Each structure stands twice: as C-alpha cells, then as structure tokens.
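Visitor: Got a predicted model here, sequence first, then my questions.
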Amino acid sequence: MTNKVTKEWYVEMPWGKVAMISWGESSKPPMLLVHGYLDTAATFSRLVDHMPDTYYYVSFDFPGHGKSDHVQSGPLVTQTLLTEVIRRIVDHMGWKTFIFVSHSMGFISGIYYHHAFPGKVERMIIIDPAVPVGNQYYVIYDLGLWYKSNYQEYYDIYNKNDAKLYKYEQAVAAMMKARSLTKEQTEHLLARCLVPTDYGLYKMTFQSAMRRVYGTWLPEYTLEHVITSNPPPTLVVNATKHNLTPVMVEIANKLLKTYTEPNSVHRNVYVEGKHDVHITSPREVVHQITDFLNCTTVKSKL
C-alpha cells in the first residue's frame, strides 16, 4: 500500500460541476477510473491504495452522483450523456492518450467514447462488465418490460421527493445489504455520497433521475459493432458470482466475445466474489491489472 497525494477539484460542464479526485503525480502516465451505476469515485479508493506509484490516477462522480451537481430534471438520461462527461474531462485534462479503467456501467460509456474517438485509449481495464452488457437484452428483446421499468416507473414518480433521511447506522446497513460489503468497505463508499442534515440525520446525494439511466437504444448488430470495432488491448476482470438471468448471460457472452476469446490482444480473468470485487478483493484485482500493464507482448489491433 502506498501514500499517494490526493487532490479534489471541480470541472465545469454545461449543466453544472463534476467533482474530480486524483491520486499521485500529474507528470506520470494518466489513468482514468470510471465508476458504475449509483456509485462514486470512492469505489476505486481501495484499489488505488494498492496500485503502483507509476501512474496518475484520476476519477470523478458522474452527474447526480456523489459530490457532482445534479442535471436538470427532464427526459431519461442515457449512457451517452456519461460518454460526453468522459470526453469533456479528457479534453479538460489535455490528455493525448490514457489508460481507461471502468466498473460495470462505466464500460458502456467508455466503449462508446473509444468508438467515437479511436486512438485515445491506450489500454482498457474493465471490471465485471457482464451486468450492464447483459441488461441490453431487455432493450433489444423485451421492449415492453424495458419500457415499463424505465419510462413508466420514471414518470409515475417524476414529482416525488424521495430525499429519504437516514440515521448514519441505517445508511451503512442499507448499503452493506445492497452491495454485500463489510462496514469498513461501505464507509469508504459513503464518504462521497452521504451528507449530514438537521437533527443528526443524513441523506444520499444520488439524484432520482439517475436511478433510471438506461443503455442507448441500439439494435444488437449496432451495439455489437461498437463493442467489437478495433478495441484497444483490454483486460476483463470478471466476478465469479452474479445474479444475471440465463438470457442476460447469453447476450453478455455474445457481445463480449471479442474480449473473452483467447488472443494476443485481450486477457480475460476471474476474481472470486460478487460484482464489487475491486472493493472486496482489491489486492487480487490489482495483481491482475499490474500483470496486464507490465506485459509488453500485448499488441494493439489499431
């Protein structure tokens, strides 16, 4: 474990500010860490603790997450908005190239970015992408259920104020249960998304609109083209346990086939645990990442 200098600041976006955090020295090769659904940059803090000092680690909270400003209420937010956040951050940092690290939903936004701006991502490290990719099944094959669970439910509670207040112990217990984490791990995550209010109570900063972020409605052949078109050298870190249905597993495997087949470009590994293996088993995940980054035989398809 190393002691990296930590810095926090904000980047202006057209709708408000995005909260940034970095670890390490900006003179070193950059690595952008992108969190997933209803998460924050804090999801990577335990991972970065064990990463080498040879990189400059930068992360951020998506709009409506953590310390970032909310977006204006309106139509449902798509993952392509999150891709625009990535574009603006990379431009703000002035990076010509960088290493991309994502957890879960962050992969979808990242692969859209790579497809739109090829050559910027040197290498890609994706942690348990099967969940967001598998969810594309409902967009493509079960439009009725997708519509009801997104638009109908979203607008049925559109004007509802759901700023639920918690006692600190209640908030910790709720997230521990939802994500199968220890108390210590949970408190790391809550550091960026739980704020005190009056009477000793706390509230989550997650915006209601962000509970219905959905994958861009692309037909399967288009999504497959986006995922498989000249991807950079990639490491896929899979969790061994998940709650995906068989049909979700089937489409996830099909769309991620480029990454999971043995070849000289990509690596596909497994780490024991559930979806948040980068939090529950950071040392093992870091071992896989550093092996991949130190490998000089990995060749690019570009």
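Guide: All right, it came through fine.

Visitor: use CA for all of it now, contacts and neighbours both
Guide: Fine.

Visitor: Tell me, how many residues neighbour Trp9?
Guide: Per other C-alpha atoms under 10 Å, the neighbour tally for Trp9 reads 11.

Visitor: neighbouring contacts of the helix or strand where it lies?
Guide: Following DSSP states H and E, one finds Trp9 within strand 6-13. For strand 6-13, the surrounding residues in contact (C-alpha atoms under 8 Å, 6 or more residues apart in numbering) are Lys17, Val18, Ala19, Met20, Ile21, Ser22, Trp23, Gly24, Val85, Arg88, Ile89, His92.

Visitor: likewise stretch 133-151?
Guide: 76, 108, 212, 214-215, 217-220, 244, 247-252, 255.

Visitor: if we can go back for a sec, now the next helix or strand along the chain from the strand holding Trp9 against strand 6-13, angle please.
Guide: Next helix or strand after strand 6-13 toward the C-terminus (DSSP H and E): strand 16-23. Between the axes of strand 16-23 and strand 6-13, defined by axes from the mean of the first three to the mean of the last three C-alpha atoms, to 10 degrees, the angle is 150 degrees.

Visitor: mind checking the SS state of Val58?
Guide: strand (DSSP: H, G, I helix; E, B strand; the rest coil).

Visitor: what about it, how many neighbours?
Guide: Using other C-alpha under 10 Å, Val58 has 25 neighbouring residues.

Visitor: try it against this one:
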Amino acid sequence: MIQRCLSANGLRTWRQLKSVRTLQKIQYRQLSQVGSSQEQPERKWEEVRIPVPWGHIAGKWWGPRSRQPILAIHGWMDNANTFDPLIGLLPSDLSFLAIDLPGHGLSSRYPAGMVYHSTEDIVVLRRIVKHFDWRDKLVLMGHSLGSIYSFTYSSAFPNEVEKYIGFDNIKPTNINNDKFIKETGGAIDRFLRFIANPDFSPEYPWDNIVERQRKGSSESLTIESTKLLLQRGAYKSLTKEGHFGFRRDIRQMVSLLSTLPYEHIQEMARRISCEVLSIKFKQAPYYEDPKYCNGILEIIRNNAKRLEYHEVDGSHHGHLNNPENVAPIVKNFLRS
C-alpha cells in the first residue's frame, strides 16, 4: 500500500521517502512479531536502500560491507526473506545482498501505468551494480524468477559474471514464434483491463492472508515459510484492526509477453561463460516440456566454464523450506 501511494502521487524527495521508510520499518517490526515462530538465523543483516528514479530498491545486506556481496534475487511474488534460512547456514565470512525486486517487499513500485517486464528488472540489477561500483566479477544467486534473471544477466554481461546459482528454474519459459506474435495485442488489452482499478487492495485477517499466500505458491510453501515471506511482503492495516494487505504490486499478476522463442533462449545460453550451479527440486513441476530445460543445460555445459547440476528433494521453495538440503552444495560451489 505504501509503495502504491508513492508511485501514484509521484513522491520523489528524500524527505518524503524517509517518512515512508519510517512507517515501513514500524510495520515490518510489527509483522516480525506477528508473523513467524520459525527460528531466525543468528547472522546479522542490515537493511539497505538503493535510490532509483522512481523511489528505491530495498535489500538486506548480510556479512561484511567491506567486500562485494553475492547478489541474491527472489522469485515471483516473493521477497528478500526467501533467502534468510539458507544464508543463515552459509559461511559467515561471505557477504550477501538479497534485494526486493520492484513492486515486491519493501521496494518501490514502478510508476503508475508502467508495465512490469523482465527487461526492466534486468536494468534494475544493472543499476545496483553501477550504484555500488562493484569492480570484481559478480556472483548471482536466484530462485525461480530470480534464477531466470541470473541466466539472463549472465548472458547479457558474460564477461562480468563469475558464477551464478539457480534454484528450480533454469531458463526463461519459451513460446512458439507464431503464438508469440499472435498474442501480442491480446496481452496488451488484458493488461489494460486488469489495471483499470489500480487502487484495489483488499485486506484480510492474518490467518486468511497466510492461507492466500500459501495457496498462491501452489502450496509449495510451508506455513512457517509463508509467514517469513509475509514479514516483508505484507503491511498491517491502518483502518481495520487485525487485518493485513499484500505489499506486492497487483500489476505483476498479468504476464505481458515475458516469454521468449526457444531459439532466442538457445542463443542466450551460448553466451554464458561463467560457472553455473543449477539445482532442480524433485517435487517441483516443470512449467514446460523438460526437453527444453535439458537442451539449455546441455548448451551451458558445452559453452560455460563449468556446469554443476543437482536434483534435490523439495518443493518449488525447497531452498526456503529445507535449506539444509542445499546449503552444503551451495557452500562447496562458492568455495571451489
């Protein structure tokens, strides 16, 4: 709700942003108390804000600020908290910056009327790199949509990425060329119909919003993982006692031409030259014929410096529900 007001009213000054942040932090503390009984990692983290023209990108910096962090990118409709349990199991001398993508968590939404598209989010990742003036090669870690973004960024800037870790999604979803062309007009009209009422933001009792978040993940989240995500992904109602609303921007519910032809994805894969760790959760579904994912893995294997592939027990959110299953694999990959 706060980010919606920020975008709709065009707030831009740091004084205005500071008042918004203060309210966000109060609500975040309240939700941390309400949200989860799950033990939190002992590792300390610092809340950061990265300025962008429409507001800010929020993030959690784990570990020493003196060293370049591993940039961690969450999945669709999730937020930076998705990596809390895993980072808590990784070596304390490593630094991580887990961000909230635009329209997620505590990050500002894109300006009113703007379409959410993967290209814009890749530009955001580039802004972060430029903001901190990172000179060493990047290490990326992504889940689902964040894994796709790691793939895309590593293809766009092949000489600037040292390693990337991808959980469960290997590549962008491909679409038939003819279907892609024919659906363009319909996709645009669907988006415009969907955002006709941009201020619609229902609020629910706590148990209800937990259940909605969990069902929205196709029940791949445990209850405790759901509550952890909602600590950063929900706000406490200012008008309805005991009610909460989602922080996420509703415009993201419409996928607007975010898929790509398979031939395009193949060419992207051929440009990836870094070391790649891909972890597929066994109980998670494929969102297309597995042959396409296997084909991209084979291209990466033949062109990248190294490909390490594992299939691990777990749902689509296996890195969050059962971080102990992947932490040793991630640690060994980062240390190698």
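Guide: Nice, thanks for sending it over. Treat the numbers as computed from the prediction; the structure is a model and nothing was measured.

Visitor: Send over the TM-score of the superposed chains.
Guide: A TM-score of 0.87 describes the superposed chains when it is computed by TM-score structural alignment, normalised by the length of structure 1; 291 aligned residues with a C-alpha RMSD of 2.5 Å.

Visitor: that older thread, give me the subset of the contacts of stretch 133-151 of structure 1 lying in helices.
Guide: Counting by DSSP state H, the contacts of stretch 133-151 of structure 1 place Ile108, Glu220, Val247, Met248, Val249, Glu250, Ile251, Ala252, Leu255 in helices.

Visitor: could you dump the residues you listed to a markdown table with distance to Leu32 of structure 1 and neighbour count?
Guide: A markdown table is the format used below for these (distance: C-alpha to C-alpha, whole Å; neighbours: other C-alpha atoms under 10 Å):
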| residue | distance to Leu32 of structure 1 | neighbour count |
| --- | --- | --- |
| Ile108 | 15 | 25 |
| Glu220 | 28 | 16 |
| Val247 | 32 | 14 |
| Met248 | 28 | 20 |
| Val249 | 28 | 18 |
| Glu250 | 30 | 14 |
| Ile251 | 27 | 18 |
| Ala252 | 24 | 21 |
| Leu255 | 24 | 22 |
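
Visitor: now His287 of structure 1: how far from Tyr151 of structure 1?
Guide: Using C-alpha to C-alpha, to the nearest Å, His287 of structure 1 is found at 41 Å from Tyr151 of structure 1.

Visitor: So these two - more neighbours on which side?
Guide: Higher neighbour count among His287 of structure 1 and Tyr151: Tyr151, with 15 against 12, using other C-alpha under 10 Å.

Visitor: can I assume the more buried one sits in a helix?
Guide: Yes - assessed with three-state DSSP, Tyr151 of structure 1 lies in a helix.

Visitor: what's the counterpart of it in structure 2?
Guide: Counting by TM-score structural alignment, Tyr151 of structure 1 lines up with Ile188 in structure 2.

Visitor: likewise Glu187 of structure 1?
Guide: Under the alignment defined by TM-score structural alignment, Glu187 of structure 1 is paired with Lys227 of structure 2.

Visitor: Its match: helix or strand, and which one exactly?
Guide: helix 223-233.

Visitor: Mean per-residue distance, that helix versus structure 1.
Guide: Superposed on structure 1, helix 223-233 of structure 2 shows a mean distance of 1.0 Å to its aligned residues (mean C-alpha distance after the TM-score superposition for structure 1).

Visitor: Now do the strands in the stretch 201-302 of structure 1.
Guide: 202-204, 234-239, 267-271 (DSSP state E, counting those that start in this stretch).

Visitor: how distant is the longest helix seen in structure 1 from the center of its chain?
Guide: Ranked by residue count and defined by DSSP H, the top helix of structure 1 is helix 79-93. Per C-alpha atoms, centre = their mean, to the nearest Å, the displacement of helix 79-93 of structure 1 from the mean C-alpha position of its chain is 13 Å.

Visitor: and the helix or strand following it, what other elements does it pack with?
Guide: Next along the chain after helix 79-93 of structure 1, taking DSSP H and E as the criterion, comes strand 98-103. Judged by 3 or more C-alpha pairs under 8 Å, 6 or more residues apart in numbering; DSSP states H and E, strand 98-103 of structure 1 is in contact with strand 30-34, strand 121-127.

Visitor: Go through these and pick out the most buried.
Guide: The highest average neighbour count among those, using mean count of other C-alpha atoms under 10 Å, belongs to strand 121-127 at a mean of 24.

Visitor: Find me the equivalent region of that one in structure 2.
Guide: So strand 121-127 of structure 1 sits over residues 161-167 in structure 2, by TM-score structural alignment.
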